[in-house]
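Chemist: please find the sequence and the predicted model below.
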Amino acid sequence: MKTIRYETGADQIVTLTFDDPDAPVNTLSEQWQRDFAEAVERLVAAKETIRGVILASAKSTFVAGADLKAVQEYKAQDMPVVFARIEAAKQNFRRLETLGKPVVACLAGSAVGGGFEIALCAHHRVAVDSPKVQIGLPEATLGLLPAGGGVTKMVRLLGLADALPWLLEGKSMTAAEAARIGLVQRLVDTPDALRQAAVEWIDANPVASQPWDVKGYRMPGGTPSTPKIAGALAVMSAALEQKTRGLMPGPAAILACAVEGAQVDFDTAMRLESRAIVKLFVDPVAQNLVNFFFDRTRIKAGASRPAGVAPQAVAKVGILGAGMMGAGIACVSAMRGMDCVLKDVTPERAESGKAYTRKVTDARVAKGRMTAEQQAQVLARIHATADAQDLQGCDLIIEAVFESRELKAQVTREAEPMLAADGVLASNTSTLPITGLAAASAHPERFIGLHFISPVDKIPLVEIIVGEKTSDATLARAYDYVLQIGKLPIVVNDSRGFYTSRTFGSFVKEGVGMLMEGIPAEVIENAALSAGMPVGPLTVLDETSLSLALSITEQTIADLKAEGRPYLKEPGDLVIEKMVKELGRRGRAGGGGFYDYPEGERKRLWPGLKQHFGRAGVQWDIAELRDRLLFRQSLETLRAMKEGVLRTTHDANVGSVTAIGFPAWTGGTWRFIESQGMERFIARCNELAGRYGERFAPPQA
């Protein structure tokens, strides 16, 4: 066997150690499955002479799961063979758990997806009590379902009501959380203690079987016909439809397998999983989501980072401006162990920014995700100040002041001398070109853009913008910092609005511009939601501020005029201008925009929208509205790629989904274009351009 070591100890306990010599992690590859079948065959032959079985790993993780690269290559005609392979693998799982001998899984590292399904074959699971040990079944996030027994066994271990949230959301849990709900039976302090704990359980349980194989077994909480469970399932089904809008096939298939499987015998339930997964394997949405998984993995692995530059950690970071953005940057940096200098014009404003971290960590302490001592350590790392001298020795200084070239130039000149010898200065701007801002720097090669997106502690992506003179060493330092704070970095070249802001802007302006056509506001919002956007364009513009959007547009018009280039206003620009200048509707922070926000009540659409933008007898097609929103953003991606703003397709996909909420089911804006086919995509853009204007005109090939 190449990937599994079969060792029988003097105590007559067999240890199966998973250790693929050709990979950094163990996966359920075809080779592993052949080896596992051979190992099980040997166990069955030797069962009269052995006392138990221990499942262990020589890697830092237990088993990472299935080989998703194969999923990308599946075609419909492959499915009968794939179904047979899945059933054969599960038959080996079943033979192991019905061996009649105690089987213990030792989890020194994470066990997710197929890896956890292997652990579920054991009668007893022992894990190291460490936050690094993650356990779960994330298949729903990939448009798939855990078909190695994950659905069937979770439901039979926890009951439908408790199992479904974990299965449908695909969230991982720590070993301690898994122990609390009964998925792990024992916690130990160190990996060295795992085997002894396993042997002790084997000694105490010479005969073992799964709960569902014991006569008289009853499913926790009851079956789907139990009135309480039936009521909960009805609510859960409605909530799932509301959340996914019917666009994500994985969770729907999981729910169906769980409910149907709970009404039949164990082996039939397992077969239902296999049938469901082969349908999902060739579903376009699952293919898109798997592609997105690999795009995200590439970024984490440094695919957009300059090669040949040694990694460097940031120990001390300075943040200029303690407003919402600066406060958020300080919070995420301090939580990752960095010393932070949070500077504003007065000590009081700086302290106000630091208070944001207290608010965030208070919530974590209340939920038990952080101790009071850990909170105190995080807060102690943030030094609030009005004195620029406190920035001395920073490895990285990030200015997060108002979008004004003059102000940004002023703080750049003030802070730059405080940097460490090889320190980097970054601008957190959402639209202003980095090359122009770098003109205020004495070292433009060490100047870069770090575009954080609010709220910083919740949005998992940072857009890195490379100026004309930015060095590879500076880019590498910025990339490493973004990974260090636990976020995803995408890298783009300099331009007005970069990638995320201009693409986000195209969504907002297209949606808002529909008001000029007389399309009701509620229809516009629902069209966006039904397409898979997290919120509608009117909502998002209210939250980010109509005044800010108008200011950015006016600055862009002035800049282009200075460059001798025109700016063609589109319907969305006209709506925003009218809302702010004529109607005094500036957004939520300004008292109201497209929505009213009555105190103590739910927000509601502003009645004035019908008066100022409504038209009698207007017709619309909801599918066309959805297309306009999706194609407009994807077209902006195509333009950014052609202009050289985007460097890679994986940055386009991850940036669009993670930063601006492009529907996850598409796999990202570039994947959306690919799934349409370039010729068909261009044809549709030309069709939309003929109806709605030049903003839909695709660039020359």
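Modeler: On my side now, so go ahead.
Chemist: every contact and neighbour count from this point should use C-alpha atoms.
Modeler: Noted.
Chemist: contacts for the longest helix along the chain next, please.
Modeler: Of all segments of type helix in the chain, defined using DSSP state H, the longest is helix 622-643. Outside helix 622-643, the residues within contact range by CA atoms under 8 Å, 6 or more residues apart in numbering are 499, 502-504, 506-507, 510-511, 523-524, 527-528, 530-531, 646-648, 652, 662, 669-670, 672-673, 685, 688, 696, 698-699.
Chemist: buried residues, that helix. List them.
Modeler: 622, 625-641 (16 or more other CA atoms under 10 Å).
Chemist: now the angle between helix 622-643 and the helix or strand following it, please.
Modeler: Next in sequence after helix 622-643, counting helices and strands by DSSP states H and E, comes helix 649-660. Taking axes from the mean of the first three to the mean of the last three CA atoms, to 10 degrees, one finds that helix 649-660 is oriented at 130 degrees with respect to helix 622-643.
Chemist: how far does the following helix or strand past helix 649-660 sit from the chain's center?
Modeler: The first helix or strand that comes after helix 649-660 along the chain, using DSSP H and E, is helix 669-676. Its chain's C-alpha centre and that of helix 669-676 lie 19 Å apart, by CA atoms, centre = their mean, to the nearest Å.
Chemist: which secondary structure elements does helix 669-676 contact?
Modeler: Helices and strands touching helix 669-676, by 3 or more CA pairs under 8 Å, 6 or more residues apart in numbering; DSSP states H and E, are helix 622-643, helix 649-660.
Chemist: you'd agree residue 354 is up against residue 340?
Modeler: No - with contacts counted by CA atoms under 8 Å, residue 354 stays clear of residue 340, the gap being 10.1 Å.
Chemist: next up, a structure to set beside the first:
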Amino acid sequence: MTEYTYGTDYHYDRDADGIVTVTLDMAGQSANTMNTRYIPMMEEILTRLQAEEGLAGVVITSAKKTFFAGGDLNGLRDIDSAGPESLAMFEANKAPFRVMEKLQVPFVAAINGAALGGGYEICLACNHRIVVDDPAAIVGLPEVTLGILPGAGGVVRLTKLLGLEKALPYLLEGKPAKPQKALKEGMVDEIVASREDLVPAAKTWIKANPETWQQPWDRKDFHYPGGDALHPRIRQTAMGAPAILYKKTRGLMPAPAKILDIAVNSMRMGVEAALRMESRGICALAVTPEAKAAINTFFFGTQAIKSGSIRPEGPAWAPRTSAILGAGMMGSGIAWAHAQAGLPAVLKDMELATAEKGKSYSAGLADKLIGRGRMTEQQKAELLARITPSTDDADFAGTDIIIEAVFEDIDLKEKVIGATFGQLSEDGIYGSNTSTLPISVLAEFCPDPTRFIGLHFFSPVDKMKVVEIIMGEKTSQDTLRKAYDYVRRIGYMPIVVNDSRGFFTSRVFSTYLDEGMALMRDGMSPVAIERAAWLTGMPVGPLAVHDETSLVLSQKIRKTHEALDKRLGVENGLPIDMEASNAVVDAMLDQGRGGRRYGGGFYDYAADGTKSLWPGLAQFAHGNGGITLDDAKDRLLYRQAIETLRCLHEGVLNTEVEANLGGIFAIGFPAHTGGAIQFIRGIGIDTFAARAAELAERYGDRFAIPEGALDRLRGAEAKAA
């Protein structure tokens, strides 16, 4: 057992009425967690409570900003067996909650801040839950987003508290609830105005309900809200839910299916048996590649970016003014991002009508939020007041950050950058929203390349909350620091990469499009190609997504790079093989198939919004088919993973964290893998290398792994071991 110093991690206070207030306050931590001291702490607290004579009730609260942050993910990540030791650990974690439920005095949770995961499971073991009226005081069970399940009683107790139908969305989606929503749903029982009101309100309830200590589910007359396991509606839900779940997860995420199974079956057995089944369930999930991937990427990876560990050192920087040059789709979206974050923006274009239209894009997005009850008319007016349409450079003289978002044409960018750089404030920075053009080349068009950086947003900007920050050869660390802070300031995730043709995201995304067309060229049915992509977990098939981005744009980008090659005196400067794409795109455009916005591309689009694959695609099949579904799936994923690995090996990418998160949020690499590099680790480095070699021998050198590219991954694994 872990050594434990008496009373180190909590405060214990008994009042004259016999009510004990336990205030959790784990030493040396910003939040209370289920770390190695958690079980000894809980055992000590419960031992003291059991020894109290005349105990009238217990209030559990927190001295931290949050109530309780949940489990220790470091320990969870290290679990490598679902055997008896792991089962015993999970059983020990939840054991204190049954002791609480049987102590025969009322327990009240006084929730002063976020109570998520294990924190909310503590609350579920209480008889009454009171939360402060603060949007930050959210409650919920987010474990499913980390590839696991609420293993300290969360699945069983929430199902009993709310009933199956109301509990499932919170269990299967992991979304938290703010106080008012939580009260309405029955996740909490009472709201108070301030934190100071919490403990008094809890004591008042205990005094008014001295006999309310037995949980409803421990009573003989207990009935599930909404119906028990035999109720027709519940049976219908239980029968239909797996199909609905498969449609969402595609069978790629084991946690939701396991949670559903436990929630349904817990209704058919006693509390103790259901809790044991839940423990077995989290044991099974904790060792899955999906859980390891989710914990590594979505928790530790996101924490690394939020903590600023990959940000250059220096004081925080917050731009006060901004300008966006170009009021097209990207520029309009960036203006929205600025205005929503409270950053005033001048939106400039050659024609005022175009700039006004760009502002109206934000008005449309605001109207949608109003329709959903997430924005008021007053808030819309305030947001739109932050966007100033303009045709005059003087309107943004002295601005802190300028974002160039004109068309991907190097001659146009040269003209715009040179003409507007002088409008920056003394410590301002200039960003280009280019998706593929080298920042070092574009920086030549401005007088101070140290203050020039790439800021690559993704479409649609209001939904794609990530920005690829591209360092040019002369970009200063000071500019990178400011760009990083700017991206965080507007609420987006920064991914820092070094300069290269196509950078990281465009390179990898292009391989996905190209491999889709290579499969079609090799004789695979377009329907089967799109199905293979769906089965891998890609959000949209390569042919469908190419229609959305447009074949016209693909050809324009290629011609831009050809012009750049000519300017630089090089041949085929792009580092990726796009042979299949180039042939198909040109032929499609010759036949008037430019993509969705041009009336049709790989798909035909009906007036009612439906679509179907264009029969004319058969002309591109030059192979004899016979490609297995497994080969097609691996070709689509391995092509992207190998290109990501190349970017890491070449120094375009700096960290695995950015490779994984950037691939998921910017490109749509399947989230269940944890990202492309985590995908390699999940499969096993040697297994991945062997499969890549098979694909290279069968389908071409684009699947060949560069010599030494896996050494960094192997070295990291050896160091960890």
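Modeler: Yep, that arrived. As the structure is a computational prediction, the values presented were derived from the model and not from experiment.
Chemist: care to give me the TM-score?
Modeler: After superposition, the two chains reach a TM-score of 0.96 (TM-score structural alignment, normalised by the length of the first structure), with 696 aligned residues with a CA RMSD of 1.7 Å.
Chemist: joint contacts of residue 354 and residue 340 of the first structure?
Modeler: Joint contacts of residue 354 of the first structure and residue 340 (CA under 8 Å, 6+ apart) are 330, 382.
Chemist: leaving out the residues flanking it, which one is nearest to the aligned residue in the first structure for residue 190 of the second structure?
Modeler: Alignment note (TM-score structural alignment): residue 190 of the second structure maps to residue 186 of the first structure. Excluding the flanking residues, the one nearest residue 186 of the first structure by CA to CA, 6 or more residues apart in numbering is residue 126, at 4.8 Å.
Chemist: and if you look at residue 605 of the first structure?
Modeler: residue 595 (4.2 Å).
Chemist: how many other residues sit next to the one you found?
Modeler: The local packing of residue 595 of the first structure (other CA atoms under 10 Å) involves 22 other residues.
Chemist: cool, and residue 687 of the second structure?
Modeler: When neighbours are counted by other CA under 10 Å, residue 687 of the second structure registers 13.
Chemist: one more: residue 696 of the second structure?
Modeler: Residues near residue 696 of the second structure, counting by other CA under 10 Å: 16.
Chemist: just the terminal-to-terminal distance for stretch 162-175 of the first structure.
Modeler: 17 Å (CA to CA, to the nearest Å).
Chemist: and that stretch, which stretch of the second structure?
Modeler: The aligned range for stretch 162-175 of the first structure is 166-179, by TM-score structural alignment.
Chemist: how about stretch 530-541 of the first structure?
Modeler: Under the criterion TM-score structural alignment, stretch 530-541 of the first structure matches residues 535-546.
Chemist: so how far is that stretch from its chain's centroid?
Modeler: Here stretch 535-546 of the second structure shows a centroid-to-chain-centroid distance of 19 Å under the convention CA atoms, centre = their mean.
Chemist: counterpart of residue 96 of the second structure over in the first structure?
Modeler: Taking TM-score structural alignment for the superposition, residue 96 of the second structure sits opposite residue 92 in the first structure.
Chemist: do residue 143 of the second structure as well
Modeler: In the first structure, residue 143 of the second structure lands on residue 139 (TM-score structural alignment).
Chemist: quick check: residue 476 of the second structure touching residue 443?
Modeler: No - here residue 476 of the second structure lies out of contact with residue 443, judged by CA under 8 Å, at a distance of 11.9 Å.
Chemist: between these two, which is the more surrounded one?
Modeler: A count of neighbours by other CA under 10 Å puts residue 443 above the other of residue 476 of the second structure and residue 443, at 26 against 15.
Chemist: in this structure the more buried one contacts residue 452, no?
Modeler: Yes - with contact defined as CA under 8 Å, residue 443 of the second structure counts as touching residue 452 (6.0 Å).
Chemist: which residues of the stretch 351-500 of the second structure fall in strands?
Modeler: Assigned by DSSP state E, counting those that start in this stretch, the stretch 351-500 of the second structure shows strands spanning 387-390, 399-404, 424-432, 452-456, 466-471, 493-498.
Chemist: now distance to residue 240 of the second structure too, for those, in CSV please.
Modeler: Converted to CSV, these look like this (distance: least, CA to CA, whole Å):
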stretch, distance to residue 240 of the second structure
strand 387-390, 47
strand 399-404, 49
strand 424-432, 49
strand 452-456, 42
strand 466-471, 36
strand 493-498, 37
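Chemist: that's all I had, so thanks and see you.
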